[in-house]
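>>> give the three-dimensional model of this entry:
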Amino acid sequence: MTLPPTAPDIAGALSVHYGFTPASIGEGPSGTATRNYLAEDLDGRRWFVKTYPDGTDPAAEEQALALGEYARRAGVPVPAVRPTAPDGRLVAAADGLSLSVSAWVEDAETAEGGLFGDRWAAVGETLGRLHRALAHHPAGPPRPVPARQACDVERAERRLRGLLARWTATAVASEFGRWARQTAADRLGALPGVAVLLEPLPPELTVQVVHGDLASPNLLLRGREVAAVIDFRPPRPRSAAWELGRIVLDPRTVLARPDDWIPGLATALTAYRAANPALPTADLLAVPRVAAGHLACSVYPLSEPLDDPAAVTPALEAYGRARHQAGMVLREHLDEAEEVLRDVLR
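Below is the predicted model of the structure:
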């Protein structure tokens, strides 16, 4: 097993590839797969240093960082990436260590605490500006595709059957593993109903270049405002409605605020439309139904005890259960949510 880089390793890489000697280096916010650090230079500026595990594709990470830079140049709050010196790359890779450096976002917290109050409008407006900017990305303009591509029930059935076959061949040792196996079976059995649930979607939904991983840890807030959008994925067309639902209907928000998420959703999508009027209203109206369908078809994190047992932390277990419960809440209140959205978006 490769050991994580040490502070001297990071200091040496910053000196060689970025042209500065850090005055201090400490542990940064934890990443899903990366090891992160906070470095301060001799002028007192602070930098977020992300180191990538073995097997990371530097070209893909370059593309992801370049997408964030594209959005930043369009006015979206994205931390600036510091290029290497003198070759100007966004990822430095040498001597078994790959890393990137970007500006540190001061006094911010992730959106994992959920959306509430003025944050609904702030997040909706920021996402509208983000999608409006990315609609002009060279990877391709927005285009309509069959709505089933936003939530493919047939693909979900194949994945769930494959996962259950693996669970059948594996001794289940943990309580979460037993829950994950049973939940996968429940989701497979519920798929015919999910297909019916998705029938009211419009024939087509819009796909375009989007952030790609806009989960709550990747949205930084400062008070009532959005401080930064971070951790983009390489440019790829995905459903705009899917990305909207993923962040504004985060399970923690839905479960923590049972009386607030529907009016909050309406507020967020109203602000989104003001910032990005080009996205068809049909896509905005589809957000809660696409979100419900996506949660019902997902195998994450039900596969994690098999794919990456070390990643199964108490936090992941709690999040997995919250995703499942939030999906049921969304399905139960779909008609109400859509009625409110039709009133405010007509």
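>>> from here on, just use CA atoms for contacts and neighbour counts.
Will do.
>>> can you tell me how far residue 308 is from residue 302?
11 Å (C-alpha to C-alpha, to the nearest Å).
>>> more neighbours: which of those two?
residue 302 (24 against 10; other C-alpha atoms under 10 Å).
>>> tell me who's in contact with the more buried one.
By C-alpha atoms under 8 Å, 6 or more residues apart in numbering, the residues touching residue 302 are 177, 180-181, 183-184, 320.
>>> turn those residues into a markdown table, including secondary structure, distance to residue 46 and neighbour count.
Listed next are the contacts of residue 302 as a markdown table, based on DSSP: H, G, I helix; E, B strand; the rest coil; distance: C-alpha to C-alpha, whole Å; neighbours: other C-alpha atoms under 10 Å:
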| residue | secondary structure | distance to residue 46 | neighbour count |
| --- | --- | --- | --- |
| 177 | helix | 41 | 21 |
| 180 | helix | 41 | 25 |
| 181 | helix | 44 | 21 |
| 183 | helix | 44 | 17 |
| 184 | helix | 44 | 25 |
| 320 | helix | 34 | 21 |
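>>> for these, give me a markdown table that also has distance to residue 242.
Below are the contacts of residue 302 laid out as a markdown table (distance: C-alpha to C-alpha, whole Å):
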| residue | distance to residue 242 |
| --- | --- |
| 177 | 28 |
| 180 | 24 |
| 181 | 26 |
| 183 | 22 |
| 184 | 21 |
| 320 | 19 |
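>>> which one of those is nearest to residue 145?
residue 184 (28.2 Å; C-alpha to C-alpha).
>>> contacts only, for the closest one.
Applying C-alpha under 8 Å, 6+ apart to residue 184 gives the contacts 160, 163-164, 299, 302.
>>> among these, name the ones in strands.
Among the contacts of residue 184, no member falls in strands (criterion: DSSP state E).
>>> among those, name the ones in helices.
160, 163-164 (DSSP state H).
>>> now do the host helix or strand of residue 228: which elements does it pack against?
According to DSSP states H and E, residue 228 maps onto strand 225-229. Where contact means 3 or more C-alpha pairs under 8 Å, 6 or more residues apart in numbering; DSSP states H and E, strand 225-229 is packed against helix 119-134, strand 219-222.
>>> show me what the following helix or strand past it is packed against.
As assigned by DSSP H and E, the chain's next helix or strand after strand 225-229 is strand 237-239. Secondary-structure packing of strand 237-239 (3+ C-alpha pairs under 8 Å, 6+ apart): strand 204-209.
>>> okay, angle between the strand it packs on and helix 119-134 too, please.
Computed with axes from the mean of the first three to the mean of the last three C-alpha atoms, to 10 degrees, the direction of strand 204-209 lies at 70 degrees from that of helix 119-134.
>>> compare with the first, here's sequence two:
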Amino acid sequence: MPTPTAHTAAPDPATELGALLETAYDLDGVRLTRLPAGQNTINYRADDAGGVLFVKHYLPGTDLAAEREAIGQSRLAGEHGVPVAVPRPTRTGGTIATTDQLAVSVWEWMPGRTVEDGLTPGQQEAAGRTLGLLHTAFADHPAAAGGESRRLAKWRTTDPAAKATATVDQLLDSIADRPTPDSFDTEAVRTLTERRAALGHLPGLIAGLPDGMTTQVLHGDYSAVNLHFDGDTLTGVLDFLPPAPELIAYELGRIAFDPRTVVHDPDWIGAGVRLVDAYRRANPHHTAADTTGCARIALIQLTTSLYGVKDHYLKPGLLQDDLDAFWLLRHEAATRLLDQLPDVEQALAEAAGPQ
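I've put the predicted structure just below:
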């Protein structure tokens, strides 16, 4: 009779995570609950006798130096009155604790919740005002000195439509090779075919961008999923990115014409203008081009992005069902923005007044 082979059980990630929290943060016996949010980190709610904390578990290969820079951005914004989560320092005063297998940061638990179906008028005001405050705080950030938006330079010096079209064709070929298409495959074929046609508008959209747009350091990912609200009060701005020069109009257009607003709000143009007006009042450093060009920037970004559907067929994400739904939402938003861009830009220009 053969001798049974001994197998060593793989370490339990939750056990290892709990041990790291104890040794690095003096958090003994915390109860961890995984949260159904986050595509680039695994996130947990941590309960212990001292209260509730937020734990961010970084995936293997994460650039931890960049993550530490991002945490520094959050702290800087907080010093200027932006409501941000406060990172809990490790025993040695660091912001990220590591072992050979794990890397985590721990944060205070922020009040409020994310809004998933479009911001209310009061929330739009708060989001615009807070973004204006944040951009004012970062206006002189040294990381943007002499820099330009890599995104804008890429749009103007390469052929983004050709690259995106090639990826669309690759995805359509992949779907055609599937023996039994499912319901998402059917939707993907429809939306990718529509997107392929929309990409033909890119050269004109890029050529129509206004001159004089401001480049500076931004939040980097100022979107609805990274904002916490309690009613109409914005209680937390989360998940900053490392400092890099980028267009004000990119970040402003992205939140003013958030896909949830564009798809779910019957008066989405008015909603976007409302947010931009609140931003304009809070940031004295903006130019007219920053506000009047923000919808066009948002449309170009949406049109060139295949986020969600590309992941589905090439490299599924942590929460791929969410990404599938987000692709469909963003595609619908891009379609509406393209169809009504002249009306949107006229409304933004009228709101800005004589320049």
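>>> please state their TM-score.
TM-score for the superposed pair, counting by TM-score structural alignment, normalised by the length of structure 1: 0.88. Supporting figures: 340 aligned residues with a C-alpha RMSD of 2.6 Å.
>>> list just the nearest of the ones in helices among the contacts of residue 184 of structure 1 to residue 12 of structure 1.
For these, the nearest to residue 12 of structure 1 is residue 163 (43.4 Å; C-alpha to C-alpha).
>>> near the nearest residue to that closest one once chain neighbours are set aside, how many other residues are there?
Sequence neighbours aside, residue 303 is the residue nearest to residue 163 of structure 1 in space, at 6.8 Å (criterion: C-alpha to C-alpha, 6 or more residues apart in numbering). The local packing of residue 303 of structure 1 (other C-alpha under 10 Å) involves 21 other residues.
>>> centroid residue for structure 2?
residue 221 (3.9 Å; C-alpha atoms, centre = their mean).
>>> residues contacting that residue?
Neighbour list for residue 221 of structure 2: 239-241, 251 [criterion: C-alpha under 8 Å, 6+ apart].
>>> could you look up the SS state of the counterpart of it in structure 1?
By TM-score structural alignment, residue 221 of structure 2 lines up with residue 213 in structure 1. With DSSP: H, G, I helix; E, B strand; the rest coil as the basis, residue 213 of structure 1 sits in coil.
>>> same question, residue 140 of structure 1
Per three-state DSSP, residue 140 of structure 1 ends up coil.
>>> now do residue 61 of structure 1
helix.
>>> which position in structure 2 pairs with it?
By TM-score structural alignment, residue 61 of structure 1 lines up with residue 67.
>>> cool, residue 293 of structure 1 as well?
By TM-score structural alignment, residue 293 of structure 1 lines up with residue 300.
>>> could you do residue 70 of structure 1 as well?
By TM-score structural alignment, residue 70 of structure 1 lines up with residue 76.
>>> that older thread, could you dump the ones in helices among the contacts of residue 184 of structure 1 into TSV and include distance to residue 341 of structure 1 and neighbour count?
Converted to TSV, these look like this (distance: C-alpha to C-alpha, whole Å; neighbours: other C-alpha atoms under 10 Å):
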residue	distance to residue 341 of structure 1	neighbour count
160	32	25
163	36	18
164	37	20
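>>> just to be sure, residue 29 of structure 2 is in a helix?
No. Using three-state DSSP, the assignment for residue 29 of structure 2 is coil, not a helix.
>>> distance of the corresponding residue of structure 1 for residue 86 of structure 2 from residue 67 of structure 1?
Taking TM-score structural alignment, residue 86 of structure 2 has residue 80 as its aligned residue in structure 1. From residue 80 of structure 1 over to residue 67 of structure 1 the distance is 11 Å, taken as C-alpha to C-alpha.
>>> the more surrounded of these two?
For residue 80 of structure 1 and residue 67, the more surrounded residue by other C-alpha under 10 Å is residue 67, and the numbers stand at 21 against 16.
>>> now do whichever helix or strand that one is part of: everything it contacts.
Assigned by DSSP H and E, residue 67 of structure 1 belongs to helix 58-73. For helix 58-73 of structure 1, the external contacting residues (C-alpha under 8 Å, 6+ apart) are 77-81, 89-91, 93, 98, 130, 133-134, 137, 230-235.
>>> surely residue 288 of structure 1 meets residue 337?
Yes. In this structure, residue 288 of structure 1 is within contact of residue 337 by C-alpha atoms under 8 Å, at 7.2 Å.
>>> more neighbours: which of the two?
residue 288 (27 against 21).
>>> and the more buried one, helix, strand or coil?
Going by three-state DSSP: residue 288 of structure 1 is helix.
>>> I'd like the distance between the residue lying closest to it once chain neighbours are set aside and residue 8 of structure 1.
With C-alpha to C-alpha, 6+ apart as the criterion, residue 288 of structure 1 has its nearest non-adjacent residue at 6.3 Å, and that residue is residue 245. When distance is defined by C-alpha to C-alpha, residue 245 of structure 1 is 42 Å away from residue 8 of structure 1.
>>> which one of those two is surrounded by more residues?
Between residue 245 of structure 1 and residue 8, counted using other C-alpha under 10 Å, the more crowded position is residue 245 (22 against 10).
>>> tell me which helix or strand the equivalent of that one over in structure 2 sits in.
Under the alignment (TM-score structural alignment), residue 245 of structure 1 pairs with residue 253 in structure 2. Using DSSP H and E, residue 253 of structure 2 maps to helix 248-256.
>>> then residue 10 of structure 2?
Residue 10 of structure 2 belongs to no helix or strand, assigned by DSSP H and E.
>>> burial measure for it, as a count.
Neighbours of residue 10 of structure 2 (other C-alpha under 10 Å): 6.
>>> distance check, it against residue 16 of structure 2.
Residue 10 of structure 2 is 11 Å from residue 16 of structure 2, by C-alpha to C-alpha.
>>> for residue 197 of structure 2, same thing?
49 Å.
>>> could you check which of these two has the larger neighbour count?
residue 16 (14 against 11).
>>> what do we get in structure 1 for the more buried one?
Using TM-score structural alignment, residue 16 of structure 2 pairs with residue 9 in structure 1.
>>> roughly how far out does stretch 100-118 of structure 2 sit from the chain middle?
13 Å (C-alpha atoms, centre = their mean, to the nearest Å).
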